[in-house]
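[1] What follows is a predicted protein model with its sequence.
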Amino acid sequence: MRKEDLDLSACYASLRREITKTRKPRIVPITKRTAKLIQELIRETTEFDSEYVFLNNYGDRLLPNHFRHQLKKYAARAGIEKRIYPHLLRHSGATLFLEEGGSERHLQAILGHADGRMTAHYTHLSDRNVKKNHEEFSPLSAVVGKSDRSRKITR
């Protein structure tokens, strides 16, 4: 990602068509906290005078394979036995977005999917979240009502 692809005051990143899988450019929002961290990173790497945001220790552009290798190394160090790869972060982020109440339509736009089915394929529902949604939206709860009281047993 190049510095010119970011608008840190408006909190968004522009993904150029050359770097997207679909070859369609898009705008992706970032949080204020992320914008602040990126600003800090850019300040820390000014000595390298690079147009890129993510650099290695020598000031060269950080390549995907290097990031993948580092991610695997840190996952192993943390004791994570599951297969970890950069794209998994995209899947996990998408799932968490939905679990926190984000809309599928907005997620589809953020991910750059033309078809909602791809977004649905991308995300995975946790058992905990399915149960929570069922309790909240069950038709039976709407008819009978939710009861937090314990039942009295007179046997």
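    Everything's here; your move. Please read all numbers here as calculations on a predicted model, not as lab measurements.

[2] only C-alpha atoms for contact and neighbour calcs from this point on.
    OK.

[3] May I ask which helix or strand encompasses the residue nearest to the spatial centre of the chain?
    Nearest to the geometric centre of the chain sits Gly93, at 2.7 Å (C-alpha atoms, centre = their mean). In this assignment (DSSP states H and E), Gly93 forms part of helix 86-99.

[4] From the contact counts, what lies against the following helix or strand past that helix?
    Counting by DSSP H and E, the element after helix 86-99 in chain order, helix or strand, is helix 104-111. Using 3 or more C-alpha pairs under 8 Å, 6 or more residues apart in numbering; DSSP states H and E as the contact test, the elements touching helix 104-111 are strand 26-29, helix 86-99, helix 116-122.

[5] and here's the other structure:
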Amino acid sequence: MQISRCKACEYRFKSGAYSVRGRLDTKTRVGRYVPISPRTCKLLDEYMRETADFGNEYLFVTYEGHKVSDSTVRENIKILGKIARLDRAKVAPHTFRHTGALYNIYGGDPFSLQKILGHSYMKMVRRYVQMTNRDVQTQHAQYSPLNYVFK
């Protein structure tokens, strides 16, 4: 799980991105930059100030200052799912990734999403973005060529 291996030195404050190392941290062994919103950057900055005294190279640490484990991330996400009353949904790290991908596609484009997710082929991105009929109808209504012909 990539989030448990994030190192503080790979977080780019000024550019608002996180540098994912390609050597061991990705399936494709290809590195990438993942954009981070200004609000998230602000929260990460606060978090890093709070945890700086631990002197740990990892970005996310336990209350004792040790590197957070994959199982701790999974457990915390399940707890947050219960708090949010998502009893029927599968609440797991990959579900968060999938949900984030869906939010990105509605406000972005599939090519940016492919780069953010680190997929080599668009075929993999399509698995994340299975549009419903309603989604297709909404997209068509918004971007139909006739909208531009008859203004």
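    That came through fine. Bear in mind the structure is a predicted one, so any value in this text is a computation, not a measurement.

[6] List the buried residues in the helix holding Gly93 of the first structure.
    Judged by neighbour count (16 or more other C-alpha atoms under 10 Å), helix 86-99 of the first structure contains these buried residues: His91, Ala94, Thr95, Leu96, Phe97, Leu98, Glu99.

[7] The third one maps to what in the second structure?
    I take that to be Thr95 of the first structure. By TM-score structural alignment, Thr95 of the first structure lines up with Leu102 in the second structure.

[8] distance of its match from Phe96 of the second structure?
    10 Å (C-alpha to C-alpha, to the nearest Å).

[9] Tyr18 of the second structure now?
    17 Å.

[10] ok, now Phe150 of the second structure?
    In terms of C-alpha to C-alpha, Phe150 of the second structure sits 40 Å off from Phe96 of the second structure.

[11] same question, His119 of the second structure
    For His119 of the second structure, the distance to Phe96 of the second structure - C-alpha to C-alpha - is 17 Å.

[12] check contacts around Thr28 of the second structure.
    Gly22, His119, Ser120 (C-alpha atoms under 8 Å, 6 or more residues apart in numbering).

[13] helix, strand or coil for the aligned residue in the second structure for Lys73 of the first structure?
    When the second structure is aligned by TM-score structural alignment, Lys73 of the first structure is paired with Ile79. Look at Ile79 of the second structure: counting by DSSP: H, G, I helix; E, B strand; the rest coil, its state is helix.

[14] What's Val125 of the second structure aligned with over in the first structure?
    So Val125 of the second structure corresponds to Thr119, using TM-score structural alignment.

[15] How about its match, nearest residue that isn't a chain neighbour?
    Excluding the flanking residues, the one nearest Thr119 of the first structure by C-alpha to C-alpha, 6 or more residues apart in numbering is Gln108, at 5.8 Å.

[16] That neighbour touches Arg117, doesn't it?
    No: applying C-alpha atoms under 8 Å, one finds Gln108 of the first structure not in contact with Arg117, separated by 9.3 Å.

[17] In terms of neighbours, single out the busier of the two.
    Gln108 (19 against 10; other C-alpha atoms under 10 Å).

[18] Now which residue in the second structure aligns to that one?
    Under the alignment by TM-score structural alignment, Gln108 of the first structure pairs with Gln114 in the second structure.

[19] and its match, what does it touch?
    Contacts of Gln114 of the second structure were listed using C-alpha under 8 Å, 6+ apart, and they are Ser120, Tyr121, Met122, Val125.

[20] mind putting those residues in a markdown table, neighbour count and distance to Glu57 of the second structure included?
    Shown next, in a markdown table, are the contacts of Gln114 of the second structure (neighbours: other C-alpha atoms under 10 Å; distance: C-alpha to C-alpha, whole Å):
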| residue | neighbour count | distance to Glu57 of the second structure |
| --- | --- | --- |
| Ser120 | 12 | 29 |
| Tyr121 | 11 | 32 |
| Met122 | 13 | 34 |
| Val125 | 20 | 32 |
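
[21] Since that was my last question, I'll sign off now.
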